[in-house]
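Engineer: here is a sequence with its predicted model. Questions after.
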Amino acid sequence: MKRDLTSVFHAQQHAVEQAPYPSLSTRRERLGRLARMTKRHQHDIVRAIQADFGKRSETEIRLAEISGVLQAIGYTRLQLWRWMRPRRASMPWRLLPAKAHIVPQPLGVVGVMAPWNYPWSLAIMPAIDAFAAGNVVMLKPSEHAPHISALLAKLIPQYFTEEEFSVIEGGVEVAEAFSALPFDHLLFTGSSQVGRRVALSAAANLTPVTLELGGKSPAIVAADADVDRAAAAIVFGKGMNAGQTCIAPDYVLVESRRLDAMIKALTQAIAHQRPNDKDATSAINERHQQHLDNLLEEARDHGCRIIDAGPHAPVLIIDPTHDLAVMREEIFGRCLPVIGVKNIDDAIAYVNARPHPLALYAFTDDKALQLTLRQHTHSGALVFNETLLHHAVPSLPFGGVGESGMGSYHGRHGFERFSHLRGIFYQSKRPSSRLIRPPYRRWLMKLLRLG
């Protein structure tokens, strides 16, 4: 398999050498093929994802895996000509009449390591940005989603040459060999633990990496918030894909005096949004389900109040202690701790005492508090009065900070992530720079304020 990896990589490198700067029409045409592949085979995509999960809502698949991809492709094709244009850079007056531009240049071969939780969209989304930037792509789907991995390996060769877009299937050993290739850029989406190994492997080749790692994304419910409105948004974010979402709200912080009202509102929102198993999603496999069961059992054994509406609905864990696994680890499932704090300052301190999350959700209409949260917290994204939906805005960067990852993509941010922003300097026929060449004249240096 290592030899196959290397041969595919070298074939893609050769293709880049032959066409180092694909035209706007070529890039749009590649994006069009991605859209056609997704549209024509959406029923196959739904079936493959449901086969991997055992049970997953078709509506949520279409929302999160198909609709989002098509929206991103349409936005990118529309905006691409603007992103590709050279941008004029300002010139110091002493160097006039020289000119300077910033020109986006394709990097070359981009590697994408996709996760299992959104196995179609998180495989295709990075490819959208990489193709927009003029690159070719090697994709390693997750071995934990074998049906969608097999579908990607089947469909992509029908729409792309191997030199444009190739799929490498396999387990951990293949993933390790994949991350060790000297890509021009490598994007990994997954856990922090695996992300560290990927970064170390890429560092041997000085390969730049984008890491989308997740973490524990908090939801702060401020004193002025409408608890019913907040609860509806939190349950939506936690219920989507059974909480197996890197930006799912991981725990809720609310003033202790409003804790009972928050619990009631969350319980009602769960009953309204998840009344039965019709739109339910299962844990990806038995091992992950056992992990989630262990988190819940430990909390129960330590005397936490548990409110469980059923096996496929968010389950509330009231005031768990900080040493419990459910508060130390990213949950990535239906467990939702709800924690009472003294006030908003304590909530902010609680968040800041922990690794920076991929998303911070805050429920408040207080402009002063919103400004405080903007200036005194760190997170990949800051979202007010909603959950998840910032991911559906193609013009916003998507990425983490610190423990939740490095680098961002989506839209123009993804285009620039997979481009080298090359500085170009154009000297004039009568350069002013001759004035600062030796032999140096002291009076002239003073006139030019250079000495």
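Structural biologist: Received the coordinates, thanks. Numbering: from 1, shown residues only.

Engineer: make it CA atoms for all contacts and neighbour counts henceforth
Structural biologist: Fine.

Engineer: residues contacting residue 424?
Structural biologist: Residue 424 makes contact with 100, 101, 102, 103, according to Cα atoms under 8 Å, 6 or more residues apart in numbering.

Engineer: what secondary structure does it sit in?
Structural biologist: strand (DSSP: H, G, I helix; E, B strand; the rest coil).

Engineer: state the distance from it to residue 93.
Structural biologist: Separation of residue 424 from residue 93 (Cα to Cα, to the nearest Å) stands at 17 Å.

Engineer: want to compare, so here's the second one:
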Amino acid sequence: MNSNETTLKQTENMHRIFNIQREAQIKDPYPSLALRIDRIDRMIDMIVRNEASIIDAVMADFESRSPFTTRFTDIVPTLDNLKYVRKNLKKWMKPEKRNSKFPLGLIGAKSKVEHVPIGVVGNISPWNFPIALALSPIGEIFGAGNRCLLKPSELSQHSSDVMAEMIGASFDESELAVILGGPELSAEFSKLKFNHILFTGSTSVARLVAQAAAPNLIPLTLELGGKNPVIISETADLKLAAEKLIWSKTVNGGQICLSPDTVYIPEKSVEGFVTACKDSLKKLHPNVKQDPEYTHAISQRHADRINDIATDAKEKGARVIPLSDEVGEGRKILPSLILNPGPECRVTQEETFGPLLTVVSYSQLQNVVNEINEKPKPLGLYYFGKNQEEIDKLTYETSSGGMVVNDLFAHSNQEDLPFGGVGDSGMGSYHGYDGFKNFSHAKAFYTQSNLDPFKMLRPPYSIKVMDSFKKQVKR
């Protein structure tokens, strides 16, 4: 069977399963609390039972990625989110009482919001955290009473295959199913008449997903990325900031949508920061080239791209500083700092998605704020220091999906905080209750009493009623 015939069969199967899920949702549009919790319980049990298979699959995709990293970044966060949804779901499903406009509430009128399922949700997940970003959102999708069709990345094929196998063994395809295939299938996936699409990936691909979904007016949640800035204040603990930054650029090989991309640092602190970064790498990975805890690039193409970005910066006059005396090989890319690259450099223009960290010196914080505001809005903004005026300035004068002070990524692990981007870094948000609401329809529900308070608003209008409304036109 050639590739075109394979894609055709995959597309036919995808349409078949989508239609099954849509018909099943019509028959059972409001699943009970017990059924929703049962689905979440099956997800939890499925992940726990298949832990070894998941670890092996992710290792095969990345060539080298330690079992601890997969547990720490993929398995445990997914289980935590599923358990959080399960614990709070009964409370979230309760109607929200709202006030009825005076004086209607006094005569028996009642207002509330019912969060009802939206239907069938399409989840297009990426390769960098192939398990967490595929399965964790399904906690909120199931919690909201929906069904889900999952399209994982073909770049992490082993992980996608193991998810298809374990989901097929734990769920009826009318509840949850995995669609395997390449970019051509992803394009067709986005054209299905989903009730909502969640896409996690690059901004460029997100635009294609949005275009495909637009004819059907499908609501989208887009979790993207961007060149996430870090502002180091003169009041910062430079050693602590360097250690956290180097950790963030080495965990998962720096292949994280929330990974810091550009560090803005006072001019007088640059050399001290370079030294602190080198010391931090030695502390975190004493023998980095042989360290099995250090994750490789997802593919040789991706590794070559990162190396090309560093070479481009060096050729155009930027100072490129490897943080290790060792040299990476193949898909193992070791971290480097790139100091004050020009606007023509690729590292200035592109999200690196790897262990390269741009360092830009500054003398005035306002100049940093201006530069951040001139660029596409990032998914995360990070500040190290303890100057409250600087924190307030960055909070209210810049725009980003989230902001963290004296740490990195931490907001994404808080189940009670919404997670999402803004502008080029995404739209919509999920996690916890915000995810439950995101994958629900907030249906306004109003009950009138047996009285007829609006009778006076039907013609013919009395002089008294007309005068009453005339008097209300005032400041």
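Structural biologist: Arrived safely. Treat the numbers as computed from the prediction; the structure is a model and nothing was measured.

Engineer: any chance of the contacts of residue 424 of structure 1 in a markdown table, plus neighbour count, secondary structure and distance to residue 51 of structure 1?
Structural biologist: Shown next, in a markdown table, are those (neighbours: other Cα atoms under 10 Å; DSSP: H, G, I helix; E, B strand; the rest coil; distance: Cα to Cα, whole Å):
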| residue | neighbour count | secondary structure | distance to residue 51 of structure 1 |
| --- | --- | --- | --- |
| 100 | 16 | strand | 54 |
| 101 | 18 | strand | 50 |
| 102 | 16 | strand | 47 |
| 103 | 18 | strand | 45 |
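
Engineer: any idea which of those residues is closest to residue 430 of structure 1?
Structural biologist: residue 100 (15.6 Å; Cα to Cα).

Engineer: separation between that closest one and residue 433 of structure 1?
Structural biologist: Counting by Cα to Cα, the gap from residue 100 of structure 1 to residue 433 of structure 1 is 15 Å.

Engineer: and for residue 88 of structure 1?
Structural biologist: 20 Å.

Engineer: likewise residue 449 of structure 1?
Structural biologist: Distance of residue 449 of structure 1 to residue 433 of structure 1, computed by Cα to Cα: 14 Å.

Engineer: do the same with residue 370 of structure 1
Structural biologist: Distance, residue 370 of structure 1 to residue 433 of structure 1, using Cα to Cα: 49 Å.

Engineer: and the longest helix for structure 2?
Structural biologist: helix 3-27 (DSSP state H).

Engineer: which of residue 449 and residue 433 of structure 1 has more residues huddled nearby?
Structural biologist: Neighbours were counted for residue 449 of structure 1 and for residue 433 using other Cα atoms under 10 Å; residue 433 has more, 14 against 9.

Engineer: quick one: what's aligned to the more buried one in structure 2?
Structural biologist: The equivalent of residue 433 of structure 1 in structure 2 is residue 454 (alignment by TM-score structural alignment).

Engineer: could you do residue 212 of structure 1 as well?
Structural biologist: Superposed on structure 2 with TM-score structural alignment, residue 212 of structure 1 falls opposite residue 223.

Engineer: equivalent analysis for residue 192 of structure 1, please.
Structural biologist: Under TM-score structural alignment, residue 192 of structure 1 pairs with residue 203 in structure 2.

Engineer: and what of residue 8 of structure 1?
Structural biologist: Residue 8 of structure 1 maps onto residue 17 in structure 2, by TM-score structural alignment.

Engineer: ok, residue 97 of structure 2 - how many residues close by?
Structural biologist: Other residues close to residue 97 of structure 2 by other Cα under 10 Å number 12.

Engineer: return the residues in contact with it.
Structural biologist: Going by Cα under 8 Å, 6+ apart, residue 97 of structure 2 touches 111, 112, 113.

Engineer: please apply the same query to residue 219 of structure 1.
Structural biologist: Residue 219 of structure 1 neighbours (Cα under 8 Å, 6+ apart): 234, 249, 250, 251, 252, 253, 360, 361, 362, 363.

Engineer: reduced to three states, what does it come out as?
Structural biologist: Per three-state DSSP, the secondary structure class of residue 219 of structure 1 is strand.

Engineer: that one and residue 183 of structure 1, how far apart?
Structural biologist: 37 Å.

Engineer: ok, and the contacts of residue 424 of structure 1 in structure 2?
Structural biologist: Using both residues aligned by TM-score structural alignment, their matches' Cα atoms under 8 Å, structure 2 keeps these contacts from these: 100, 101, 102, 103.
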